[in-house]
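Asker: Compute the structure for the input listed below.
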Amino acid sequence: MSSFEPLVFSGVQPSGNLTLGNYLGAIRNFVALQGSYKCIYCVVDLHAITVYQEPKSLIEATRSVAAAYLAAGIDPSKNIVFNQSRVHQHSELAWIFNCVARMGWLSRMTQFKEKAGKDRENASAGLFAYPALMAADILLYRATHVPVGDDQKQHLEFSRDVAQKFNNDYSERIGELGLGVPIAMGNETVNGYFPLTEPLIEGPATRVMSLRDGTKKMSKSDPSDLSRINLTDTSDDIAKKIRKAKTDPEALPSEAEGLEDRPEAANLVGIYAALAGRTRDDVLREFGGQQFSTFKPALADLAIEQLAPIADEMRRLMADTSHIDSILANGAERASVMAEKTMIDVKRIIGLSF
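Answerer: Just a heads-up that it's a prediction; the model follows:
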C-alpha cells in the first residue's frame, strides 16, 4: 500500500429540525462531493444521545436526516448512507481512542464548554468524550477528507491528533504487520495506519447565523423558530422568516468589506450568495446601495426556489418510511464490512487479537 484511497466521511446529528444552516454548511456540499469522491454519509445518532433524547423523537429525527440526504440529491447506490448506531464498530473504536486521547486535549474543546455551560458537573461523560467518537467515525473508514464548517475545525484537528499519536505509538508494530502507509511527520517518516484527515471547507456561507442575531449560529435548538429556516418549512414560512429577519437601517454596501461590523447584513448576503452559487461581492454588485425592503423579497424568492423541492420530497419520503429504512439498513451492511476490516487491523496492531 503506497497511499490512502481518497474517501469522504461526514454526518449530521438527528437532534431536531434540520435548518438552512445544515443544508448550506453540510448537506449541499455532500451532494457536490459525490461526483469526485467515494463518500460515506452518516446520521450520527450516537452523538445525539450525549444529551437526553425522547426515544420516539430520535427515531423520527434519524429518518428525517436520511430523508434530507435523499431529497437534496445524495445517491445511496453510489454512496453509503446509514445511521451510526447500526455499526457497532464506531463505539468499539471510540473506546480505543478514549485510551489514545489525552484529557488535556478533551478539556480544551470549546464545544464542550459551550454545551455544558456553567453546570459542567452535570454534563454527561459522553458529551466530554464526544470528540473521541467523532474521531472514530472518521478514522473507522480511514477517511482522507471531511467537509466541515468553520466551527467543526477543532474536532477535525482532534481527529488528526488522535491519528498521529496512534501512528507514532504503534509505528513499529504497523510496519511489522505490513499495514502501514509512509507518513511524513516533521523531519521523520512513520508507518501510519490512519490518515491525517484533511478538511474540505467550501462556499461563501460555511457558517449560517441566526436570523434574529447575526452573532450566533443558526441552531435547531434555538427557542425562537423565527431564528432559523427549517428544511421542512413551507414557502409562506420561509417568506415570513426572511421578512422578519433582523437587519440594520443602512443600505447594502457595494462590496464585501462594507459588511464588517454588520453581522445581520453579512449573514443575509452570505445566504443569498450560497444559495445562488455566487460570491458576496457579486451579490453586492447587484444589490449594493439598495435597502433591505428590496433585498429581502429577492432573497425569499431564491430560498423558496431552492428549498421548496427539497421540503416536498422530504415530506413524501417521511409519509412512508419503509424506503428510508431499507436504505439505512443496506448502508449499514456495506459500512460494517469496511468497519470490521479496520477493527481487525487495529486489534492486531495494539495487541488485542493474538
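
Asker: switch to C-alpha atoms for all contacts and neighbour counts from now on
Answerer: Fine.

Asker: mind listing the helices in the stretch 1-150 of the chain by residue range?
Answerer: 20-22, 28-33, 45-48, 55-72, 89-100, 103-107, 110-116, 125-139 (DSSP state H, counting those that start in this stretch).

Asker: Would you mark the buried spots in the helix or strand Asp281 falls within?
Answerer: Taking DSSP states H and E as the definition, one finds Asp281 inside helix 280-287. Neighbour-count burial for helix 280-287 flags 280-281, 283-284, 287 (criterion: 16 or more other C-alpha atoms under 10 Å).

Asker: who does it touch, helix- and strand-wise?
Answerer: The contact analysis (3 or more C-alpha pairs under 8 Å, 6 or more residues apart in numbering; DSSP states H and E) places helix 280-287 against helix 263-276.

Asker: One more sequence to fold, the one below, so I can look at both together:
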Amino acid sequence: MGKKIFSGVQPTGNLHLGNYLGAIKNFVTLNNDTENECIFCVVDLHAITVKQDSKELRNNIRETVATFIASGINPKKSIIFNQSQVSAHAEGAWILSCVARMGWLNRMTQFKEKAGKDKEKASIGLYSYPVLMASDILLYDATHVPVGDDQKQHLELCRDIAQKFNNDFEVDNFLQVPEPLIQKEFSRIMSLKDGSKKMSKSELSDLSRINLTDSKDQIINKIKKAKTDPMPMPNGLQELDERPEAKNLLGIYASLTNTTLEKSIENFYGKNFSEFKESLSEILVNKIEPISIEIKKLLADQKYLDQILLEGVEKANLIASKKIQKIKEIVGF
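Answerer: Below you'll find the predicted structure:
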C-alpha cells in the first residue's frame, strides 16, 4: 500500500549538495513510486522566522520549485506549492498552538541552537515554528514524513500534538499520527573546508559547498581544493572517526552511488586521494551538471514556475480547507 508523504523545504536560495543528498534525492525516489501520494511544500512561512528581503524571497521560492523539477520531481504526479498561499496552514498553527504545551516547545534543541545565547532577541515565530510544521503535516493526513536528524524532534512534537488533540476532543484518529521516514545509508554532508561543520550556504567561502547551480568546472575545482589529510585512503570505518574530511568525501561518494560507506572504503583502499577525488568529481558532474543546466533553464521561464505553484496551491487548498473546516467544527467554531 502506498504512503501519503508530506515534506517541506525552506526557500533559502542557493540549494546545495547537502540539501540534494539530505532531502531532494529522496523526494525523487518517493515521487517515482507509483503507489505514493506526495506533497512537496515550499515553506515560505517558516522562512520569515528570520527577516528576509521580500524580492529575494520571491526569487528563492521560484528557485526551490525549479530545483524540485530539475532534480526529477514530476509536478503532474506530486503536488508542489508554497505554504503562504494556503491559509489553512496559519489557521491550523494557531489552533494547534492552543493544544501544544510550553514544556514541549522548551525541549526543542533546534531553537536553542538557532537563537544562540541571546534568546530574548529571537522571534516568537522561531520559537513556535514546530507547531506550524505540525499544522503543515496534519492538514494533509500524511502517513509518513521524510526527516533528517535535525527534524526528528519536531516530528515527535507533531505526533504529541496530534495525539493530544484527538484525546482532548475525543476524536479517535482524526489527526493522523505520522511516521518518520529516515534515509538508510545516508551520511550527513559536511563542509568541504571543515569536516566538523555542516555544509551550509551561510559559510563565507563558496569553496565549502557544491551548489546545485554550479558548472562542471566549478564542481571539479571545488573537489580538487576540498580539504583532506596527508594520510592515504582509510582501510576501515573505525579509522574514519579521526578523519572527518575523508569521512565526508567518502560519505558523498557513497550517497551518490547508492552504496555503503564500507563498500566505498573498499573500492579506494590503498589508493591516493587525488585518484579518489577524480572519481568523485566525475560522479558529481554526471549527477549535478544536468540539474544545474535545467535549473537555469527553468528560472528563465518565471511564468511556467508560477503556473506550477498556482496549480499546486489549488490542489493543496482542496485538501487543507476541508481538514481545517472539520478542525474548526470539532473545536466549536
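
Asker: Which stretch of structure 2 lines up against the helix holding Asp281 of structure 1?
Answerer: Helix 280-287 of structure 1 corresponds to residues 261-268 of structure 2 when matched by TM-score structural alignment.

Asker: Against structure 1, what's the mean shift for the matching stretch, could you check?
Answerer: Superposed on structure 1, stretch 261-268 of structure 2 shows a mean distance to its aligned partners of 1.0 Å (mean C-alpha distance after the TM-score superposition for structure 1).

Asker: Quick one: distance of that stretch to the chain centre.
Answerer: Put simply, stretch 261-268 of structure 2 sits 27 Å off its chain's centre (C-alpha atoms, centre = their mean, to the nearest Å).

Asker: what's the answer for stretch 333-344 of structure 1, then?
Answerer: Using C-alpha atoms, centre = their mean, the offset of stretch 333-344 of structure 1 from its chain centre is 22 Å.

Asker: Which helix or strand contains the counterpart of Ile242 of structure 1 in structure 2?
Answerer: In structure 2, the residue paired with Ile242 of structure 1 is Ile223, using TM-score structural alignment. Per DSSP H and E, Ile223 of structure 2 falls inside helix 216-225.

Asker: gap between that helix and the chain center?
Answerer: Per C-alpha atoms, centre = their mean, the centroid offset for helix 216-225 of structure 2 relative to its chain is 24 Å.

Asker: go on, stretch 91-99 of structure 1?
Answerer: 21 Å.

Asker: which one of the helices of the stretch 1-150 of structure 1 lies closest to Asp312 of structure 1?
Answerer: Nearest of these to Asp312 of structure 1, taken as C-alpha to C-alpha: helix 55-72 at 8.4 Å.

Asker: Give me the mean distance between the longest helix along structure 2 and structure 1.
Answerer: With secondary structure taken from DSSP state H, structure 2 has its longest helix at helix 302-331. By mean C-alpha distance after the TM-score superposition for structure 1, the fitted helix 302-331 of structure 2 averages 0.7 Å away from its aligned residues in structure 1.

Asker: Show me what that helix packs onto, helices and strands only.
Answerer: Using 3+ C-alpha pairs under 8 Å, 6+ apart: helix 302-331 of structure 2 touches helix 54-71, strand 79-82, helix 88-97, helix 273-299.

Asker: In terms of secondary structure, what does the first one contact?
Answerer: In other words, helix 54-71 of structure 2. Checking 3+ C-alpha pairs under 8 Å, 6+ apart, helix 54-71 of structure 2 ends up next to strand 37-42, helix 273-299, helix 302-331.
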